[in-house]
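In: Sequence plus the predicted model coming up.
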Amino acid sequence: MVEYTDVINTDAAWLPQIPAHWQLQKIDALFTERKTKVSDKDYAPLSVTKKGILPQLEHAAKSNDSDNRKLVKAGDFVINSRSDRKGSCGVSKLDGSVSLINLVLTPRSKLNNDYVHYLLRNYRFSEEYYRNGRGIVADLWTTRYSEMRTILLPVPPRAEQDQIVRFLDWKVSEINKLIGIRRKEIQEFNQLKNTVITKTVTTGLKREELCGTDNSYYRMIPKGWRITKTLRVLSQPLTDGPHTTPQLYEEGIPFVSAEAVSCGNGKIDFNHIRGFISQDFYEECCKKYVPKIDDIYMIKSGATTGRVSIVDTDRIFTIWSPLAVFRCNQEVMLPRFLFYALQALPYQQQVQDGWSYGTQQNIGMRVLEQLKLAYPDVTEQEKIACYLDDKCDMLDKAIQLAESKIKALQELKSTIISDVVTGKIDVRNVTIPEYEHIDDIYDDNNEDGEETEVTEIDGEEG
């Protein structure tokens, strides 16, 4: 790609050079802050996500203060001020309302809205935005308008903004098409994985005679299998983590919540923990629950309700209230068999039929304890678990390969956007061919709700 030949140095740390014919202007010269308070009864609630500004899903986690929100008009730029939501921003195409944690900026001048969208969502600006913030610890770090208003932005001539948008729309669509192919592969692998799990934990490994039952979820099971309540295969009633929100730190004891389960592909992903807690709070949590190898966690609140993971580490950590803990009575049921049985369609359908909606979908622990499981003797469970370990390992490797290709494509897309909107690449003379416009539609399970995680799930204390 062609670089600009005539560039000038700047005083902006995040933008050391720009093309000589571009301008540098402060945010407050280009935008005003919109502070109008409205109700989501009058202005539909919007979610500020890493995908941009989207209509809030009907069953997403919502603020209890629905009459105290910020007005958003089409064309406004909205950004979440908290560091733990870095990258959640965009130019809104809709009128609506957002929670007060967000900043709403209205353009003063006739900038190309799509150029603004590309510019202010690029990772270099994102880092500069949060660098200008303040806070006690990372999780409580915020950037106010008074702190961001002096950030310098590159402003090309309007005709060049338009060409930049045309170029990026084309390139981004090309990359999104490739990402879409990989995502479809992952979806197909996951569907195959779910089919294999469901078939194996409901019909077994042998071609045994199937017997009819009076259970609508397990209509046919192998001869000799049993159906029982979940509670009866556990060594203790279901429990969960604390129903209080602790102070989080940059280091300490890992505090695991829903995201670490939903991102972990059956394991705990310690790269997606809620944060770190103090030793004192950890010891308080241990009075209620201490994690143990082979414990199984199910998300019981939010968009990913029903997802599970199994503890396979002796690392010290604890969990928050969105997770329910299943601990097996191993004389009746093996943890690996239960891990797969909880993922199978008959059990997941019971979870869906049993959850309720408040501020978000959730299912109570006492409800989960009553859900039914079909199972063979422990010897057969061991064979089934080993078989599924092998089958799922092969599929997981295929999924991981596709995910690595998606990551590389996303990094390429991010680099191209950043280089173009900051003046590293000259696209003025690029001819844009005809192409199919493709948005990057992806599943980000933690982006559908409001900006705070609900801690009081169902009023239960395990």
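Out: Sure thing, it's come through.
In: only C-alpha atoms for contact and neighbour calcs from this point on.
Out: Fine.
In: Wait, Y375 touches V201, no?
Out: Yes: the pair formed by Y375 and V201 meets the contact definition of Cα atoms under 8 Å, at 7.5 Å.
In: what's the burial count for the nearest residue to T318 once chain neighbours are set aside?
Out: Nearest residue to T318, sequence neighbours excluded (Cα to Cα, 6 or more residues apart in numbering): F255, at 5.4 Å. In terms of burial, F255 registers 23 neighbours under the definition other Cα atoms under 10 Å.
In: quick one, what contacts F255?
Out: In this structure, F255 makes contact with I273, R274, G275, F276, I277, F317, T318, I319, W320, judged by Cα atoms under 8 Å, 6 or more residues apart in numbering.
In: and the gap between it and A303?
Out: Using Cα to Cα, to the nearest Å, F255 is found at 20 Å from A303.
In: what do you get for T359?
Out: T359 sits 11 Å away from A303 when distances are taken as Cα to Cα.
In: which one of those two has more residues nearby?
Out: The residue with the greater number of neighbours, taking T359 and A303 and applying other Cα under 10 Å, is A303; the counts read 23 against 19.
In: isn't the more buried one right up against I363?
Out: No: at 11.6 Å, A303 does not count as touching I363 under the criterion of Cα under 8 Å.
In: hang on, T244 in a strand?
Out: No: under DSSP: H, G, I helix; E, B strand; the rest coil, T244 falls outside any strand and is assigned coil.
In: What helices and strands are in contact with the longest helix belonging to the chain?
Out: Identified as the longest helix of the chain according to DSSP state H is helix 158-203. Applying 3 or more Cα pairs under 8 Å, 6 or more residues apart in numbering; DSSP states H and E, one finds that helix 158-203 contacts helix 113-121, strand 220-222, helix 335-343, helix 345-354, strand 372-375, helix 378-421.
In: what about V48, neighbour count?
Out: A count of neighbours around V48, defined by other Cα under 10 Å, yields 29.
In: these two touch, right, it and I79?
Out: Yes: when contacts are counted by Cα under 8 Å, V48 is listed as touching I79 (7.0 Å).
In: Looking at the contacts of F255, spot the one nearest Q187.
Out: Closest to Q187 out of the contacts of F255 is I273 (24.6 Å), distances taken as Cα to Cα.
In: quick one on the thing from earlier: please tabulate the helices and strands packed on helix 158-203 in TSV, including the columns mean neighbour count and distance to R166.
Out: TSV is the format used below for the helices and strands packed on helix 158-203 (neighbours: other Cα atoms under 10 Å; distance: least, Cα to Cα, whole Å):
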stretch	mean neighbour count	distance to R166
helix 113-121	22	9
strand 220-222	20	57
helix 335-343	22	44
helix 345-354	17	44
strand 372-375	22	55
helix 378-421	16	11
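In: The structure to be compared is supplied as follows:
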Amino acid sequence: MENRTHAFFNKKIGSGVTPRGGASVYQDEGIIFLRSQNIYDQGLRIDDVSRISNEIHEKMSGSKVMKDDVLLNITGASIGRSSIFNLDEEANVNQHVCIIRPNEKVVPEYLHFLMQSEVGKLQVKLGTTGGNREGLNFEAIKKFRLPIPKRKEQYEILNSVSTKLNDLHLINSKLINQIQLLKNYRQSIISEAVTGKIDVREWETKK
């Protein structure tokens, strides 16, 4: 396995702009317009997503998002957060979100996992420029060095990671359920005590 730079395995690295007029041109229906607050490692959050007209979308043709693009936040407090675009809708991005479009050498989900890993986060940290607002530029992203095995091995790694994550989620769900049961039991005891169903005077005597 070799460490390759982003420039070696990506078709596109770029971002968009804020449309002229800013928030005043956002609308309830239309093309999804993704901003940094919509990009999370766990997936896109689009409950409150802004939308733009098809006319603006076409004017911003250079930042149209395609399915399986990896989206990376490149400014501010959320720098380094990433999502994979898996929606069956058209979308665009502003200047705070970078589109990384892998070529045929890279499985998009594998690249997304890499960007979430310690290796990916370290590359973000090393490439970040300081000042009043931290940021990543495209040249820094192109210089990211990431381990890219053959596609078959990428799928094997993905399957292994997914299995382990599913196991962790299952354990976490069981723990949450147990905590909730204990809370319910505690609340039940308190309720029975204050309504007189349990004689707490006997407890006080034993103390």
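Out: Looks like it arrived, so ask away. Worth saying up front: this structure is predicted, and the values here are computed from it rather than measured.
In: so which of the helices and strands packed on helix 158-203 of structure 1 gets nearest L248 of structure 1?
Out: helix 113-121 (26.6 Å).
In: which residues in structure 1 does stretch 67-81 of structure 2 align to?
Out: Counting by TM-score structural alignment, stretch 67-81 of structure 2 pairs with residues 293-307 of structure 1.
In: oh sorry, the question was meant for stretch 142-155 of structure 2
Out: Under TM-score structural alignment, the counterpart of stretch 142-155 of structure 2 in structure 1 spans residues 369-382.
In: mind checking the end-to-end distance for the matching stretch?
Out: For stretch 369-382 of structure 1, the first and last residues are 23 Å from each other (Cα to Cα).
In: Check stretch 27-37 of structure 2 too.
Out: Note: stretch 27-37 of structure 2 ends 17 Å apart using Cα to Cα.
In: how about that stretch, aligned to which bit of structure 1?
Out: Under the alignment (TM-score structural alignment), stretch 27-37 of structure 2 falls on residues 249-259 in structure 1.
In: count of neighbours near the counterpart of N54 of structure 2 in structure 1?
Out: Taking TM-score structural alignment as the criterion, the aligned counterpart of N54 of structure 2 in structure 1 is Q279. Taking other Cα under 10 Å as the neighbour definition, Q279 of structure 1 ends up with a count of 11.
In: and Q279 of structure 1, what does it touch?
Out: Going by Cα under 8 Å, 6+ apart, Q279 of structure 1 touches G252, I253.
In: do E29 of structure 2 as well
Out: In this structure, E29 of structure 2 makes contact with R51, I52, S53, judged by Cα under 8 Å, 6+ apart.
In: try 6 Å this time
Out: By Cα atoms under 6 Å, 6 or more residues apart in numbering, the contact list for E29 of structure 2 is empty.
In: which SSE is it in?
Out: Following DSSP states H and E, there is no helix or strand that holds E29 of structure 2.
In: ok, it to A91 of structure 2 distance?
Out: E29 of structure 2 sits 12 Å away from A91 of structure 2, going by Cα to Cα.
In: Quote the end-to-end distance of the match of stretch 67-81 of structure 2.
Out: Using Cα to Cα, one end of stretch 293-307 of structure 1 lies 18 Å from the other.
In: now stretch 93-106 of structure 2
Out: End to end - Cα to Cα - stretch 93-106 of structure 2 spans 22 Å.
In: Now it: buried residues?
Out: Within stretch 93-106 of structure 2, the residues scored as buried using 16 or more other Cα atoms under 10 Å are V93, N94, Q95, H96, V97, C98, I99, I100, R101, P102, V106.
In: Would you mind giving the helices and strands packed on helix 158-203 of structure 1 as CSV with distance to D295 of structure 1 added?
Out: As requested, those are arranged in CSV below (distance: least, Cα to Cα, whole Å):
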stretch, distance to D295 of structure 1
helix 113-121, 40
strand 220-222, 26
helix 335-343, 7
helix 345-354, 18
strand 372-375, 17
helix 378-421, 16
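In: right, so of those, which gets closest to V165 of structure 1?
Out: Each of those has some distance to V165 of structure 1 by Cα to Cα; the shortest is helix 113-121, at 5.8 Å.
In: In structure 2, point out the residues matching the helix or strand that that closest one is followed by.
Out: The C-terminal neighbour of helix 113-121 of structure 1 among helices and strands, as given by DSSP H and E, is helix 123-131. Alignment of helix 123-131 of structure 1 against structure 2: no match, by TM-score structural alignment.
In: circling back: let me know the distance separating the match of N54 of structure 2 from S257 of structure 1.
Out: In this structure, Q279 of structure 1 and S257 of structure 1 are 18 Å apart, going by Cα to Cα.
In: residues near E283 of structure 1, how many?
Out: 13.
In: I'd assumed it was in a strand, is it?
Out: No: in this structure, E283 of structure 1 is helix, not part of a strand, as judged by three-state DSSP.
In: any common contacting residues for V48 and I79 of structure 1?
Out: Taking Cα under 6 Å, 6+ apart as the contact definition, V48 of structure 1 and I79 share the neighbouring residues C89.
In: quick one on the thing from earlier: how big is the angle separating the longest helix of structure 1 from helix 113-121?
Out: 60 degrees (axes from the mean of the first three to the mean of the last three Cα atoms, to 10 degrees).
In: Quick one: the residues in structure 2 that helix 158-203 of structure 1 pairs up with.
Out: If you align by TM-score structural alignment, helix 158-203 of structure 1 falls outside anything aligned in structure 2.
In: Packing partners of the next helix-or-strand element following that helix?
Out: Tracing the chain C-terminally past helix 158-203 of structure 1 and defining elements by DSSP H and E, one meets strand 210-212 next. Secondary-structure packing of strand 210-212 of structure 1 (3 or more Cα pairs under 6 Å, 6 or more residues apart in numbering; DSSP states H and E): strand 220-222.
In: Just tell me the aligned range of the strand it packs on in structure 2.
Out: With the alignment judged by TM-score structural alignment, no segment of structure 2 is matched to strand 220-222 of structure 1.
In: For that strand, name the packing helices and strands.
Out: Contact analysis of strand 220-222 of structure 1 by 3+ Cα pairs under 6 Å, 6+ apart lists strand 210-212 as its packing neighbours.
In: repeat that for 7 Å
Out: In terms of contacts (3 or more Cα pairs under 7 Å, 6 or more residues apart in numbering; DSSP states H and E), strand 220-222 of structure 1 is packed against helix 158-203, strand 210-212.
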